[in-house]
Structures are given as C-alpha cells and as structure tokens.
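[1] Sequence and predicted structure, then a few things I'm wondering about:
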Amino acid sequence: MSQLPIPQHFQPDRVGEIWRVPYQDLAIAARSWAQQHQLRPTAAGNAKVRLLLIDVQNTFCLPDFELFVGGRSGRGAIEDNVRLCEFIYRNLGEIDQIIATMDTHHLHQIFHPIFWIDENGEHPTPAVTTISPADVAARKWRVNPDFGTEQSQLQAYALHYVKQLSDGGKYPLLIWPYHAMLGGIGHALVPAIEEAIFFHGIARTSQASFSIKGDRTLTENYSALAPEVFTNQLGETIASKNDRLIELLLDSDKLIIAGQAQSHCVAWTVNDLLTEIQAIDPKLARKVYLLADCTSPVVIPGVVDYTDRAEAAYQRFADAGMNIVKSTADRDFL
C-alpha cells in the first residue's frame, strides 16, 4: 500500500498546544477515511507491525510544562511530534497497533525534592541537584522524616539505591521537578498524538495499548521495561520487569520506536529490549526500527547536554543490528 495523504483535521501548527480531542466527530471522520482509502481492520491481516511511543506526554513535549525536551534546537519534542503524527497518518494502512507508555509519578518518590532534606531541613533544588553515595553516606542529603516511615531502614535503602546506580553504570540520581503527576494535565498524552492514536484505532479497528511506568516510590523507571533498581538492601524485590510489554514487543513482526527523551527513557527502553533480544536471538534486533527524527535528547542550556550520549546509544543499537531510520524517508521498511 502506498503512503496515504494527511487528513485535513491535522494541524501541525497546533502540535505544541493543548485542546480536547473531539472523539465522536473524529470517529466519524476516521470511518469515512478508512472507507475512502480501503483500509482493512488489523484483524484481517497476518502482519504485526507495532509502533511504540515512549512517554509522548505534555510534561515532556510542550514548552510550558515541567520537563520539555527541547534538544539543541529548543523545539525538539514539538518538531518530533509533527513528524510523528504525519508518520502515523501516512502509514495508517501499515501500522497494526500503537503502544504508548506513560511516565506516571506520585508526590513521594525518590527522585522528587520532597523525598530528601539537608541538615537545615531544606529540600534539594530540582533539575540541578544530583545525589551521590558520598552525599548520602555523609548525610548531606537524608530521607525526609516527615512521611513517618521507618527512617533507619529507609536511609539504609537510600544509600543502597544510589550505590546501585553508580555500580550499575546508570545515570546518577538527579532530583527532577515534579512532573507526569498522576491525575494532572502533564501526565496526559499530547493532544495531537492522542488524536492520531484515536484516529488510527477507529480507521483500523485496532485497540491501542497503554503501559504505565515510573510509579514505584523507591526507584526510577527510565525504561518502560524495567526499573533502575530491582531490590532493596535486604535483597527483597521492590520492582520487576514489565514482562507483558516485553512479550508484546518481541511478538512484533516489525517494531517501530519513537518518543521522549532519546537520552533517557527511549535509550533505556531500547537498551533493555536489546538485552532481551540478545538473550533469545540477536538476529531479532533486525526487526526493530528507531525513528531518529521523532525523538530528542535532554538538553538544559548551560547545565547539561545529553546529545552525544544519546547518539552514542543509537550507534550501539545500530551496531547490534537495529535500524536507524527517518520518518520522512522512503518507506522501504514497512
């Protein structure tokens, strides 16, 4: 099937805005679109082409929100999502299912300011404070006692946690601004992306899948497939892999991946997926396609720039057999 035109309802100049998706009107338009372009329900075919969208949420994708991923251009996530929406619409007939992960947080989590205090009872400044094993051992930062949990055990866990990050080659514990808060507007999908997912679901009679990540109190979850740390200082399990999502992704005939941020949640998810693939059959990496122009790295001007790390990760994935492609390139991979 050749690429489809972009439906008239899509407005690229509104991708950086918030609005209510008009579901019923969109459903009618999608059914008409499916008939006009002879799109078949996904159940009528045998192929399993899946599109994995990682954390395409307001909190990461809109400039007025907490953790906008601007990349070096300053408009990274907006430009990425314009291309991503166009990719979905042009390839409605080829994409069988869309899977969206959603970073999901509560107030009291180990990477939020309120979890920690210094000797003066002050919380760490988000986006600029990292907490190292030395900081915790010296009690420069300690667990906030006001939550009433067992302090000695939680403090021991905190030291265990940052050591696990350091020993495992993970990013150090960065205190993030409150973001992707469950129940808040920042947690929601970007309206333009939500609209495209809904339109695809109606046009192809395909149920999208949504996967929550990051809601564990005592660990970060950059990856959609696994937490940063699995056990506490006593060896007890505090979080586990998302086996259901792993199985769904590995079951794909072709798996296309996009989302935010390239340097963090996207890279960590792909890395964990590659680990699963290599444990089964390294050749399975060939069925994974990373949309390089639909993701951007974290860049905080004057503070940190993860672009080089993101590009190094993508090169490592390519070396392992995964395909680095552009959404606007010839569609020879679909």
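    In hand now; what should we look at?
[2] CA atoms for contacts and neighbours, from now on please.
    Noted.
[3] Any figure for the gap between the nearest residue to Phe230 once chain neighbours are set aside and Asp103?
    Of all residues not flanking Phe230 in the chain, Ala239 sits nearest, at 5.1 Å (C-alpha to C-alpha, 6 or more residues apart in numbering). Ala239 sits 15 Å away from Asp103, taking C-alpha to C-alpha, to the nearest Å as the criterion.
[4] Tell me which of those two has more neighbours.
    Higher neighbour count among Ala239 and Asp103: Asp103, with 28 against 19, using other C-alpha atoms under 10 Å.
[5] who's in contact with the nearest residue to that one once chain neighbours are set aside?
    Closest residue in space to Asp103, ignoring its immediate chain neighbours: Lys213 at 5.1 Å, by C-alpha to C-alpha, 6+ apart. Taking C-alpha atoms under 8 Å, 6 or more residues apart in numbering, we find Lys213 in contact with 101-104, 221, 223-224.
[6] And the helices in the stretch 1-150 of the chain?
    In the stretch 1-150 of the chain, the segments counted as helices under DSSP state H, counting those that start in this stretch are 23-36, 58-61, 76-90, 133-137.
[7] Packing partners of the shortest one?
    So the one you mean is helix 58-61. Packing contacts for helix 58-61, counted by 3 or more C-alpha pairs under 8 Å, 6 or more residues apart in numbering; DSSP states H and E, involve helix 76-90.
[8] mind listing the strands for the protein?
    49-54, 97-103, 116-117, 130-131, 142-143, 173-174, 209-213, 254-259, 288-291, 299-300, 304-305, 323-325 (DSSP state E).
[9] Ser2 is nearest to which of those?
    Among the strands of the chain, the nearest to Ser2 by C-alpha to C-alpha is strand 49-54 (15.8 Å).
[10] And that closest one, what's buried?
    Across strand 49-54, burial judged by 16 or more other C-alpha atoms under 10 Å covers 49-54.
[11] how much space between the residue of the chain most remote from its centre and Arg139?
    Most distant residue from the mean C-alpha position of the chain: Asn120, 35.5 Å away (C-alpha atoms, centre = their mean). In this view, Asn120 and Arg139 are 12 Å apart by C-alpha to C-alpha.
[12] Kindly report the same for Ile6.
    To Arg139, Ile6 is 56 Å away according to C-alpha to C-alpha.
[13] same deal with Ala239?
    Counting by C-alpha to C-alpha, the gap from Ala239 to Arg139 is 26 Å.
[14] And for Phe230?
    Using C-alpha to C-alpha, Phe230 is found at 24 Å from Arg139.
[15] Check Ser211 too.
    From Ser211 to Arg139 the distance is 36 Å (C-alpha to C-alpha).
[16] do the same with Ala203
    Taking C-alpha to C-alpha, one finds Ala203 at 57 Å from Arg139.
[17] Check Gln8 too.
    In this view, Gln8 and Arg139 are 58 Å apart by C-alpha to C-alpha.
[18] Compare those two (neighbour count), which wins?
    Legend: neighbour count by other C-alpha under 10 Å for Gln8 and Arg139, higher for Arg139 (15 against 7).
[19] I'd like the distance between that one and Gly45.
    Note on Arg139: its distance to Gly45, by C-alpha to C-alpha, is 59 Å.
[20] here's the one I want to compare it with:
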Amino acid sequence: MTQATQLPIPEHFDAKKVGEVWRVPYLERAAGAKKWAKQHDIAPAATDKTRICLLAIDVQNTFCIPDFELFVAGRSGTGAVDDNLRLCEFIYRNLGRITAIAPTMDTHTAMQIFHPFFWIDKEGNNPPPLTQISIEDVEQGKWKVNPAVAHSIAGGNEVWLQKYAHHYVKTLNLDSKYPLTVWPYHAILGGISHALVSALEEAMFFHNHVRHSQTQFEVKGGNPLTENYSVLRPEVLEDHEGRAIAQKNTPLIDQLLAFDAVIIAGQAKSHCVAWTIEDLLTDIQERDPSLARKIYLLSDCTSPVVVPDVVDFTEAADAAFQRFADAGMNIVQSTEAIAAWPGISL
C-alpha cells in the first residue's frame, strides 16, 4: 500500500458485535492477517520511517460493555460502544501506518483502597459504590479501614494501615485531586470484566500479525494502597513515613516520546485518559514543550463519565482537552486521514 492510502475494513469485522463479549478465533484471524498483508502490500512495522504508536487506554469490558460495572455511557448513553466502533475502524483503516499498539489494562483485586471491602463504618458496613471519602470522614471516624484486610494488605499491621489510610486521603486533598471514590468492584484480575473488548482484541491481534508488531500490554492499578487512574503515575507514591509504595512509569514515558507520533484514545475521557495525558504533558513540559506536537488525541474515541442525575464530567473532560490543545497537542478525529494530520510526514 502507499502511505497516503487508507485500507478497507476487513470482512471479518462485525460492527454490531462491538458492544458484546465473544471469543476471538485466533487461528482464523492469524491466517487472514497473513493474506491481508500480502493482498495490500503491507510491510512489517520494523520498516516504518514514521513510527506511530496507538495508546489505547482501558478499552476493557468493565468500562466499555453495557451492564458491566463501570460502563462509560457519556451523555449519549452509548458512549464507549460508539467510541470503540470508531476505534476498531481506525485501526483497520490504518494498519499500514500504526507501528505499535499499547493497550493499558486497569487491573484490580478485591482488597484495594478504592473498593468497598477496604472500608467500614461504626456498624461494620462497607460503603456503597460511588461513596466519596473525605479527610473529615476519616478523622471523624465515619469511615475506617476494615481490620479484615490488614492481614493481606499490611502483614497484619492494622495500626500502620489505619495511619496510611488517613495519609492517603489527606494527600489526595492536598493535591487537589478528586476525593477518594469507592468504586464498584471492577477490572478484577482473572475475570471477564478485566478482558479487552472482544472487537478491539480482535483488531489488535490482527494488527499484531499484519505488521509483525507485538501488542504491548501495559498493566496498571494492581497496587492495593493507591488508585492508578494514569498508566504513567499512581495517585500516591509514598506512605505516611515517607517510604516509597509506588513509582512513576518513566520507561513507558521514554518509550512513547521516542515515537514520531503518539495517538491516544480510550476510557474514560474524564478520568484515566485525561490523567494519563496530564502526566505525559507534565513530563513533556519538563523535557521539551515542543514534544507536545507529536501527541494526537482521538476526540471521537473517548467519552466522559456521566451518571444521570448523579454526576456529569463532560465539561471537566472538555476543559482538560482544551488545556492539552493549548499546550500544543493535536485534537483529531478518527475519520480523518492520518496523512492530513498536522506534523505527520508519511
């Protein structure tokens, strides 16, 4: 293929199944990918002169399939499904241009600081999902660490864990981040909610074989002591005694910035997507602000968290994307030809 040409969508892609969970027929797709590469004269990714990475943030069942735990509906009510339909088509149309795909995987277990089991009230009840825990709640004893988690999380040291929990909530408050939110159990390691959306798994697997480019999975969120909205940095890095509990993902930042272009899509625009971009921008501004020009945000492949009559992060997400654009990043649409994007030389 010529670099100016967009590819057709392969016949195996079924747009009606993007919002469903199903098994990818790996051997069939691998064989089809080999034929597809030959038919369209697609060279291996190692030969790319302009190296482009797609960072697909948390395109997992838990966020993207209706009726799963944290489906990102956006204001339309079908946000993540519509986004993933466009993202699948974008991948297929640009198989010959996307050098690498790096999906992030939100990865949790039951006993984590943002799950109900971690906290109890004076009667021993766990907080319901979407409860927000403030520093005042902890200091006044409205919520405290469930002693039952101390054995697994802190080697049985309940006193240390209670002090850490106070420190954690206080740190979030001082850093002007969202207050600690108790999320529904989601993206549980080993469970179906943790898996990639089937249609996107299929598209990435197909890309893997067409381009001879290994999909690079980036796991985040497994630390029980901190939230990890951004794949690049956990929310809290030290405990109340100043000891490190987590670290910034500097190797991934270095890898991303070594590409000629980085395309970012995924869920949710108001949370994991926005905070990943924010962390990337922070590093860019420390290194070389002009690097922001190589970041491309697929604005039609991401949606904000919206819970009708409860919370709507649409305006906050849009404001964040405007800040990113003001800093030099590019806001683009998946339907636009990559060759037409500013700064792209194919």
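    Looks like it came in fine. This structure is a prediction, so every number in the text was calculated from the model and none was measured.
[21] Work out the TM-score between the chains.
    Superposed pair, TM-score by TM-score structural alignment, normalised by the length of the first structure: 0.98. Supporting alignment: 333 aligned residues with a C-alpha RMSD of 0.8 Å.
[22] circling back: now check the residue nearest to Phe230 of the first structure against the second structure: what is it aligned to?
    For Ala239 of the first structure, the aligned position in the second structure is occupied by Ala246, per TM-score structural alignment.
[23] Next: Ile257 of the first structure.
    The alignment partner of Ile257 of the first structure in the second structure, by TM-score structural alignment, is Ile264.
[24] What lines up with Pro145 of the first structure in the second structure?
    Pro145 of the first structure maps onto Pro147 in the second structure, by TM-score structural alignment.
[25] same check, this time on Gly71 of the first structure
    In the second structure, Gly71 of the first structure lands on Gly74 (TM-score structural alignment).
[26] Check Leu248 of the first structure too.
    Matched by TM-score structural alignment, Leu248 of the first structure corresponds to Gln255 in the second structure.
[27] if I look at that match, how far off is Ala337 of the second structure?
    25 Å.
[28] So between those two, which is more surrounded?
    Ala337 (15 against 10).
[29] give the contact list for the closest residue to that one other than its chain neighbours.
    Computed as C-alpha to C-alpha, 6+ apart, the closest residue to Ala337 of the second structure that is not its neighbour in sequence is Gln6, at 7.3 Å. Listed by C-alpha under 8 Å, 6+ apart, the contact set of Gln6 of the second structure reads 93-94, 337.
[30] now the aligned partner of Glu28 of the second structure in the first structure: how far from Glu195 of the first structure?
    Per TM-score structural alignment, the equivalent position to Glu28 of the second structure in the first structure is Asp25. Distance, Asp25 of the first structure to Glu195 of the first structure, by C-alpha to C-alpha: 11 Å.
[31] ok, back up a step: in JSON lines, list the helices of the stretch 1-150 of the first structure along with distance to Leu159 of the first structure.
    Below are the helices of the stretch 1-150 of the first structure laid out as JSON lines (distance: least, C-alpha to C-alpha, whole Å):
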{"stretch": "helix 23-36", "distance to Leu159 of the first structure": "48"}
{"stretch": "helix 58-61", "distance to Leu159 of the first structure": "29"}
{"stretch": "helix 76-90", "distance to Leu159 of the first structure": "34"}
{"stretch": "helix 133-137", "distance to Leu159 of the first structure": "6"}
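[32] How are the helices of the stretch 151-300 of the second structure distributed by residue range?
    158-174, 198-211, 250-258, 272-287.
[33] In terms of neighbours, single out the busier of Asp25 and Glu195 of the first structure.
    The neighbour comparison of Asp25 of the first structure against Glu195 (other C-alpha under 10 Å) goes to Glu195, with 20 against 9.
[34] how far away is the closest residue to His151 of the second structure other than its chain neighbours from Pro147 of the second structure?
    Spatial nearest neighbour of His151 of the second structure, chain neighbours left out: Asn157 (7.1 Å); criterion: C-alpha to C-alpha, 6+ apart. According to C-alpha to C-alpha, Asn157 of the second structure stands 9 Å off from Pro147 of the second structure.
[35] More neighbours: which of the two?
    The residue with more neighbours, out of Asn157 of the second structure and Pro147, is Pro147; 17 against 14, by other C-alpha under 10 Å.
[36] Just to confirm, what residue in the first structure is aligned with Ala320 of the second structure?
    Per TM-score structural alignment, Ala320 of the second structure is aligned with Ala313.
[37] ah, wrong one, I meant Ala195 of the second structure
    Ala195 of the second structure maps onto Ala188 in the first structure when the alignment is built from TM-score structural alignment.
[38] Ser176 of the second structure too?
    So, by TM-score structural alignment, Ser176 of the second structure is matched to Gly169.
[39] do the same with Arg287 of the second structure
    So, by TM-score structural alignment, Arg287 of the second structure is matched to Ile280.
[40] Burial check on that match, number of neighbours?
    Neighbours of Ile280 of the first structure (other C-alpha under 10 Å): 11.
[41] With the one 4 residues further on instead?
    Around Leu284 of the first structure sit 18 other residues, with neighbours defined as other C-alpha under 10 Å.
[42] ditto for Pro184 of the second structure
    That count, for Pro184 of the second structure with other C-alpha under 10 Å as the rule, works out to 16.
[43] can you tell me which residues contact it?
    When contacts are counted by C-alpha under 8 Å, 6+ apart, Pro184 of the second structure is found next to 69-70, 115-116, 129-130.
[44] Could you identify the most distant pair in those residues?
    Using C-alpha to C-alpha, the pair of these lying farthest apart is Leu70 and Pro116, separated by 14.5 Å.
[45] more neighbours, these two?
    Between Leu70 of the second structure and Pro116, Pro116 has the larger neighbour count (other C-alpha under 10 Å), namely 23 against 20.
[46] Confirm for me that the more buried one is in contact with Val182.
    Yes. The pair Pro116 of the second structure / Val182 is scored as a contact, 6.0 Å apart, by C-alpha atoms under 8 Å.
[47] Spit out the residues that contact those two alike.
    127-129.
[48] Neighbour-wise, which one of these leads?
    Pro127 leads those on contacts (other C-alpha under 10 Å) with 19 neighbours.
[49] how much space is there between the counterpart of it in the first structure and Asp103 of the first structure?
    Counting by TM-score structural alignment, Pro127 of the second structure corresponds to Pro124 in the first structure. Separation of Pro124 of the first structure from Asp103 of the first structure (C-alpha to C-alpha): 22 Å.
[50] With Leu274 of the first structure instead?
    21 Å.
[51] cool, Ile175 of the first structure as well?
    Counting by C-alpha to C-alpha, the separation of Ile175 of the first structure from Asp103 of the first structure is 16 Å.
[52] Brilliant, that's me finished.
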